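**Q** Pasting a predicted model and its sequence here:
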Amino acid sequence: MSKRRINKIAIIGSGIMGSGIACHFANIGVDVLLLDIVPRELNEKEKAKGLTLEDKAVRNRLVNDALTASIKSKPAPLYHPSFKNRITTGNLEDDIAKVADVDWIMEVVVERLDIKQQVFEKLEKHRTPGTLITSNTSGIPIKFMSEGRSEDFQKHFCGTHFFNPARYLKLFEIIPGPKTDQDVLDFLNEYGEKFLGKTSVVAKDTPAFIGNRIGIFSIMSLFHTVKDMDLTVEEVDKLTGPVIGRPKSATFRTVDVVGLDTLVHVANGIKENCPDDERNQLFVLPDFINTMVENKWLGSKTGQGFYKKEGKEIKALDLNTLEYREKQRAKFATLELTKTIDKVVDRFEVLVKGKDKAGEFYRKSFAALFAYVSNRIPEITDDLYKIDDAMKAGFGWEHGPFQIWDAIGVEAGIEMMKAEGLEPNAWVNEMLESGSKSFYTVKNGATYAYDIPSKAQQKIPGQDSFIILDNIRKSNEVFKNSGVVVEDLGDGILNVEFQSKMNTIGADVLAGLNKAIDIAEKDFAGLVVGNQAANFSVGANIGMIFMMAAEQEYDELNMAIKYFQDSMMRMRYSAIPTIAAPHGMALGGGCELSMHADKVVAAAETYIGLVEFGVGVIPGGGGSKEMALRAQDTFRKGDVELNVLQEYFLTIGMAKVATSAYEAFDLGILQKGKDIVVVNKDRQIATAKAHAKLLADAGYTQPVKRKDIKVLGKQALGMFLVGTDSMEDSNYISEHDQKIANKLAYVMAGGDLSEPTLVSEQYLLDLEREAFLSLCTERKTLERIQHMLKTGKPLRN
């Protein structure tokens, strides 16, 4: 890889996409210059202030307003509010010369070729030769954009297409122009993966590239199927959501969020620019879509689309009458059959065999999808895995089309097509004749994909920096029980992977964790606790706690809590280094486990916090003890120690959850100088392994248990009790909230000791366990736990 470094980027165009991309570059520490056009006239506010068109505030109004709106939007585009300081704004007249000092110029202006060409002409006058220059177009051919530009410009020019929102969607399509240097493509491919945390996919310069070509086909195909089969909006969203590993917003809700106009724009582009596409007619908009566009029912941005909110009620559009009606529950017998199948990939075979309307729907839609993707090779890409990567990273599918086809069986997929009057491309039959019975295989922990030119399975490039647990689970298994699998990651490092529902931590998971530490202490050098599920862990198994508490089995409950605490302490005081690798939701016990590791290697997208108050208890797996300990570790000479302790107390009392790993440092859950953040979740296990090895190689010594924790006793307890009293008086918290807060106060103050005292961790753990147990005897706590188990939402009682 060339020694190119990106310290500064200029982003031209500050619309939703431009501002979002600017924020994501700021997220990874890059200095951003965000430019937009100068307004043509004053607005009312500016006139009232007596400003003129020459004032800087006016000249930068468009860019500043756009960036402010982006930063305020939800979900947040920044990992941390302070990262906005890495973005400087300006306009294309006064500040264009500054692009001479950047390492990369990215154009994100309106999707019109003539405007883009004018922008490039201006930029070329100031661009330093050798600087990367790219366009975030979603469909304009790259070859037209650089026409008439210099040789150096064309060599360093290509498309870099982000999906919106740029922070959250992982697809990064790179589209070469006719003269783009291979070095430039290689650099961007690696930069996307390593620094931006994306799935980089090099695509061909064909309309809508890879993600949107297949994604929009899939949606358009559904629009036609819905009418043919007379399905409702709700039925389609039920069939195309989490049951097949797609986002909760499924199909129609997703279109509402993205905007129907955006979808129509891309579909029309494919219709016009792909006359040879065998399914060209499918991109013709059905009548109901045309009517919706005419009525401006474009989705969230216009207040109504396929769904419409009326007061608190959400109504759905009847596609036959085009009137809104009450939402109906969708039920299918075939879906009931998959309820016990946890792994999405194992459901497809059952779904396509369904005897009802759902089974028919899946056969029709998968047959159409399989035929279509087989015909897009080599038109849009030479590699089948790139189509799967694009659909997973750009549309949030858990499995790409070829992976789903493999799950159903290649031959069974062909039979489904034939029943619909469709045929796969000839290369699929050639693949079967060559002896390859599937598109993918796994060998020695690596994934191989069928390669059409060589008619053989070839290793997919770029895997060496990843560890894919699915690929090594069977071959490298060291221990397994119903809650965990322990795998050998190589180089003397073990990994313990949770396997429970939502990765909750119950007795079997704790037994597996202890066993993993035993094995690691005996025969290995270090241990990682990590998995590649949607969430690291949503916390302790509250169902088990509820059962014991409801049946008043307090001795067993006491033992269970002690076992949890002891296991956390084992993480901290084992003879080998332990690394936690949280990502997604790491709540309650998942957070406590992370806080007890020697080091945390967190994914940037980690939502971590101690949320036990929501179910009427305090953190009981060492979390309350740990917050008291961390508060005392940050006491500095001259600090008002009570104020420091109060901040840590409020983090638990308000059940604060960090919305990124960077925010977790503010809450004291991650520790500066010790814990680190990884932007690309796919690299997380490999990075965690490397850090375990570093600690082991540096001569890790078993830590000594602490007996030097300063607690403030009565002085702190008094302050907390006065605070919770006034909060309850002003109806800010309920009586039961106050009871829980007072129990937490007792633990974090170290009890009602008459003066500040040094205590051991075990002393605090005993207080914590006692408080937790006593709260489990409260009726209101049991009501909260039961409500959470039933609805997934906290109850305020």
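**A** Yep, that arrived.

**Q** hey, let's count contacts and neighbours off CA atoms from now on
**A** Fine.

**Q** if I read this right, residue 585 contacts residue 538, doesn't it?
**A** Yes. Look at residue 585 against residue 538 with Cα atoms under 8 Å: they come within range, at 6.0 Å.

**Q** where along the stretch 301-450 of the chain do the strands fall?
**A** 307-310, 313-318, 323-326, 440-443, 446-451 (DSSP state E, counting those that start in this stretch).

**Q** hmm, I was thinking of the stretch 101-250 of the chain
**A** 104-107, 132-135, 157-162, 171-176, 199-202.

**Q** here's the one I want to compare it with:
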Amino acid sequence: MSISIRKVAVLGAGVMGAQIAAHCINARVPVVLFDLPTEGRPNAIAEKAVAGLVKLKPAPFGDAGEAGLIELANYDSDLGKLAGCDLVIEAIAERLDWKRALYEKVAPHLAPHAIFATNTSGLPLAQLSEGFDAELARRFVGVHFFNPPRYMHLAELIALPATEPDILDALETFLTHTLGKGVVHAKDTPNFVGNRVGVFSILSAFHHAARLGLGYDVIDDLTGSKLGRAKSGTFRTADVVGLDTLAHVIATMERGLPDDPFRAHFGTPAVLRALIDKGALGQKTGAGFYRKDGKAILRLDPAKGEYVPAGGKADEIVGRMLKKPAPERFRLLRESSNPQAQFLWSVFRDVWHYIAVHLGDIARSAREIDLAIRFGFGWTEGPFETWQNAGWKQIAGWIAEDIAAGKAMSDTPLPAWVNEIDAAHGPEGSWSASEGRYVRPRELPVYERQIFRASLAGDGGADPRTAGTTVFEDDAIRLWHADGAGRDEVLIASFKTKMNTIGPGVIAGLHKGIELAEANYKGLVIWQPASLSGGPFSAGADLQAMLPAFMAKGPAGIEPAQKALQDVFLRLRYASVPTVAALAGIVLGGGCELAVHCAKRVAHLESYVGLVEIGVGLLPGGGGSTYLARRAAELTPEGGDLLPALKTLFTNVAMANVGTSALESRRYGYLLPDDPVVLNIHELLSAAIETARGLHGAGYRPPLPGRTFAVAGRSAIATIRAQLANLRDGGLITAYDEQLASTIAEVMCGGQVEAGSIADEATLLALERKHFGRLLGNPKTQERIMSLLNGGKPVRN
């Protein structure tokens, strides 16, 4: 790619602009954040915006301590800074006149090669670019981030006829690899693809909820996890997004689509308008479709105009329908007289009708619509995928019948192409209504990093649970390798247990994997297919698998299982080939201990790493406590005081702190400074394989076993215990929390020895086993464990 994006400028320090700047910092891209000047402190607006980011939830920064890395600027004195930026993103308010005035001001200061982008959520790029000279027009593009930019995978790219293909390719590469986005190309139409379809789905829900008299809580239960979508469903999600934001997007459709055959339903629903007029904008104002009253959750009853207790659920019979295979599921929903079933059929039908009518207008193919909805709205299936899985021809016939019967939201017939094809997606590509053929997804070098690129139902994409070449597989683990391009030189271990917990089967499989890797491969990568859909790396050791031994022999019966866990982690550490943990999602307890014992960790930004054993009344007993003791020695100059480094590491364990990102997990000591962080989840496996190959190519040698290190000893234990007593006396921790933390401190400090004494791994691992067994025998620990295993909340006894 001839165009490199090394530095970014963001114009506008509002909600979106500031968060885009924060995400650039997450990606280690220098960024300048511009806004209007003020008297006295010229950059006060941008300063306030960045200060607000630190308090915002969900957190825009991977590490809030890096907020100061955003360079602040204003339009009066700092426009010269634009010359050093390769990408300039305008993100000011959705006013055409304001945007055009800003463009006139900044255009003379842009570098000749710089890409100029607008983050508009729906204004036509053709109008925004009126008056541009040819040179600027070829570098102008729309890039629509979804809110919040750190977490939402979708970024829409919108080109004009004058936009240079190289500009689009460079920006798609940057968004995909550097910022970690799933890029969807959209046509220059109001609300583009994601909001155009997603908001229509919400409008359909409004319409049929009112028609059938269903409560918002019932609809949210129907349209949440039962459909493979966000647990918050439709109306609770609207509260989170902001009702004013939703109304703005609806208004864009109403203004910008005067000839849309569904336009009769584009007005802001009366109930939504009434809430906005009262200042009830959703979660940010404390009330919207829902309101919290103490611990109680209330939902709006539009008929009464007041809030009533929430908690309505889907009828059991409808829940059973939703568990059926797709063809039967939709037949049952359509034929049922149950209002909830009718609601679901009606919404699905109207969305299918809408996307069929508008496919050619808004996107090149069905692929863009399905991925936009999956990436931007959190659906596990796009609407065309669901239609296809339910039986393309049968569903098309039912939609046509409902249109003819006047049941649909528009009387516009389905386009002819619907009856000319058998599926929206196939091995040859996805259907393009505008081109009248199946088209392939875009191919750029950046996608070669994705061993498992986002695939769609029917397109023949590889299943990450079965792809590649299997070397060994049982009920607990799969050992395999990817094919081609040197990827077959590294063995991959993928767990198959619930939440990828580590029990006897996984332990045996890891031993086998290390043995095979040492004999035949350049490294071993531990990667979980579930990470592609937000699943865990590992929730830790399988405590349930330990219970039979405990019940039979008491605490002593646990030691062999615990030692087996320690031994396999040590084998990862001392393997003759590099071992790499590819982290994403939750990495807790034994999962964290596994990771820290590998030669290297490659982590997705959204990796939540921590040693949380104290929550179940235990200490990190798979080598985690020993690792932290050794790490404290590594962080302390020889002969120096170990306590400062030790206290920091101890606090994270004693408080069960979990990093809220890979960057924060690094600060907690669970990732090392040179462990790579990847922003695109689809690149994680490839990055881990390349890391293992790189280590091997550089002549990797494992640490020599038997190395010793200094420990803090009894004086540090006494200091920590005194602080724990103060916390207990202040009511901040329970007496049992104090006992647990004190035990953890004893192991991490090397036991009752003199400060600076020399210890080795074997000694501290034995201490772990000794205290782990004692704690497991305590009824309070058993109470905590049983609460966890029974799906309850952590017990603070």
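**A** Right, received. Where do you want to start? All values derive from a computational prediction rather than experimental measurement.

**Q** Can you calculate the TM-score here?
**A** Once superposed, chain against chain, the TM-score is 0.90 (TM-score structural alignment, normalised by the length of structure 1); 766 aligned residues with a Cα RMSD of 2.6 Å.

**Q** picking that back up, what's the most buried one of the strands of the stretch 301-450 of structure 1?
**A** Across those, averaging neighbours per residue (mean count of other Cα atoms under 10 Å) puts strand 446-451 on top, at a mean of 19.

**Q** What segments of the stretch 251-400 of structure 1 are helices?
**A** 252-258, 260-273, 287-294, 333-337, 348-351, 357-375, 384-395 (DSSP state H, counting those that start in this stretch).

**Q** would TSV of the ones you listed with mean neighbour count be doable?
**A** Output for these, formatted as TSV (neighbours: other Cα atoms under 10 Å):
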stretch	mean neighbour count
helix 252-258	19
helix 260-273	17
helix 287-294	14
helix 333-337	14
helix 348-351	19
helix 357-375	20
helix 384-395	23
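
**Q** could you dump those to CSV with distance to residue 696 of structure 1?
**A** Supplementary listing: these in CSV, determined by distance: least, Cα to Cα, whole Å:
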stretch, distance to residue 696 of structure 1
helix 252-258, 47
helix 260-273, 52
helix 287-294, 61
helix 333-337, 48
helix 348-351, 43
helix 357-375, 47
helix 384-395, 35
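
**Q** closest to residue 723 of structure 1 out of the ones you listed?
**A** Residue 723 of structure 1 sits nearest to helix 252-258 of all those, at 42.6 Å, using Cα to Cα.

**Q** which residues of structure 2 does that closest one align to?
**A** Aligned using TM-score structural alignment, helix 252-258 of structure 1 spans residues 235-241 in structure 2.

**Q** Just give me the mean distance for the matching stretch relative to structure 1.
**A** For stretch 235-241 of structure 2, the mean deviation from structure 1 after alignment is 1.0 Å (mean Cα distance after the TM-score superposition for structure 1).

**Q** Which helix or which strand is home to residue 606 of structure 2?
**A** In the assignment (DSSP states H and E), residue 606 of structure 2 maps to strand 600-610.

**Q** average distance between that strand and structure 1?
**A** Looks like 0.7 Å for strand 600-610 of structure 2 (mean Cα distance after the TM-score superposition for structure 1).

**Q** and that strand, how far out from the chain's middle?
**A** On the basis of Cα atoms, centre = their mean, to the nearest Å, strand 600-610 of structure 2 sits 12 Å off its chain's mean C-alpha point.

**Q** Run through who's touching it.
**A** By Cα atoms under 8 Å, 6 or more residues apart in numbering, the residues outside strand 600-610 of structure 2 that reach it are 62, 578-589, 592, 595, 652-653, 656-663, 665, 670-671, 675-681, 684, 687-688, 691.

**Q** picking up where we left off before, could you dump the strands of the stretch 301-450 of structure 1 into CSV with distance to residue 332 of structure 1 added?
**A** Below are the strands of the stretch 301-450 of structure 1 laid out as CSV (distance: least, Cα to Cα, whole Å):
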stretch, distance to residue 332 of structure 1
strand 307-310, 21
strand 313-318, 19
strand 323-326, 19
strand 440-443, 31
strand 446-451, 35
